[in-house]
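[1] Can you look at this prediction? I've put the sequence above it.
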Amino acid sequence: MSEGEMTGAEHAGQAGQLTVETTATDGIRVLSLAGEIDHHTGDTLRQALDASGTPRPRIVVDMHQVTFMDSSGINILIGAHRSLSEAGGWLRPAAIRESVMRTISLVGIDTVIDCHETLQQALID
């Protein structure tokens, strides 16, 4: 890759977009996010977090490439946490950048949702 070229994740963050890559590890859905979470990209995240019909849904959200999150993202995470908990599952955001973690801590989400420093920590059941 020559200087000046960007990977898809870097481009997504700079363009104000959000990309979601979904994988699974030991029955846990892992969402790897890249870019910004705001009112323009919120539906993408909301759809990725939808686990309706799944018994005991467990979702880890790898946020190490999320460069920005506003109140839209906070509301989506709270809604997903509530839905997953009611279904007997859980939501675990992981590897959150300091700038995004400030927003999460400011509104106290980290006291309600089990946030983890690393993806590996979040995957331990």
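    Good, I have the coordinates.

[2] From here on, just use CA atoms for contacts and neighbour counts.
    Will do.

[3] so where does the residue nearest the centre of the chain fall, helix or strand?
    With distances taken as Cα atoms, centre = their mean, the residue of the chain nearest its centroid is residue 61 (3.7 Å). Following DSSP states H and E, one finds residue 61 within strand 58-69.

[4] Second structure for comparison follows:
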Amino acid sequence: MVEGEMADAGQASQPARLSVVSAATDGRIVLTLVGEIDRDTGQTLRQTLDASGTPRPRIVVDLSRVTFMDSTGINLFIAAHRSLTEAGGWIRLASPTEAVMRLLQIVGVDAVIDCRETLRQALSN
């Protein structure tokens, strides 16, 4: 798992466009994302979602502070879902903003990946 921030490519003086804080609780990895998920920040999210080598990985992604997400995020979450499921684990998306949830619904991701309204719900069994 990668923890930290990624600066906008080419402009190191710019504030990070996506920051990720990783924490473990009750056998689950909780990733709190802040900022934008797009082509420029996708590598940070890809690295963060990599749970290879972790037996039965269970990841909860808190989206409550994601301000923008494009198809990059959709593709990364679907790839993570496949990878984690193959490893006997799962991924849950928690607290998506209205705009992010609408995108997840339009493309049908909410029918494939468990999406919960709150972080508390996502952490429950």
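    Received, thanks. As the structure is a prediction and not an experimental result, all values here were calculated from the model.

[5] quick one on the thing from earlier: mind giving me the packing neighbours of the strand holding residue 61 of the first structure?
    With contacts defined as 3 or more Cα pairs under 8 Å, 6 or more residues apart in numbering; DSSP states H and E, strand 58-69 of the first structure has these neighbours: helix 8-14, strand 28-37, strand 90-94, helix 98-107, helix 119-123.

[6] Give me the mean distance between the longest helix anywhere in the second structure and the first structure.
    For the second structure, the longest helix by residue count, based on DSSP state H, is helix 71-86. The superposed helix 71-86 of the second structure is, by mean Cα distance after the TM-score superposition for the first structure, a mean 0.3 Å from where its aligned residues fall in the first structure.

[7] Quickly note the distance from residue 55 of the second structure to residue 85 of the second structure.
    11 Å (Cα to Cα, to the nearest Å).

[8] which of those two has more neighbours?
    The neighbour count for residue 55 of the second structure versus residue 85, taken as other Cα atoms under 10 Å, is higher for residue 85 (15 against 11).

[9] Spatially nearest residue to residue 74 of the first structure, not counting backbone neighbours?
    residue 104 (7.2 Å; Cα to Cα, 6 or more residues apart in numbering).
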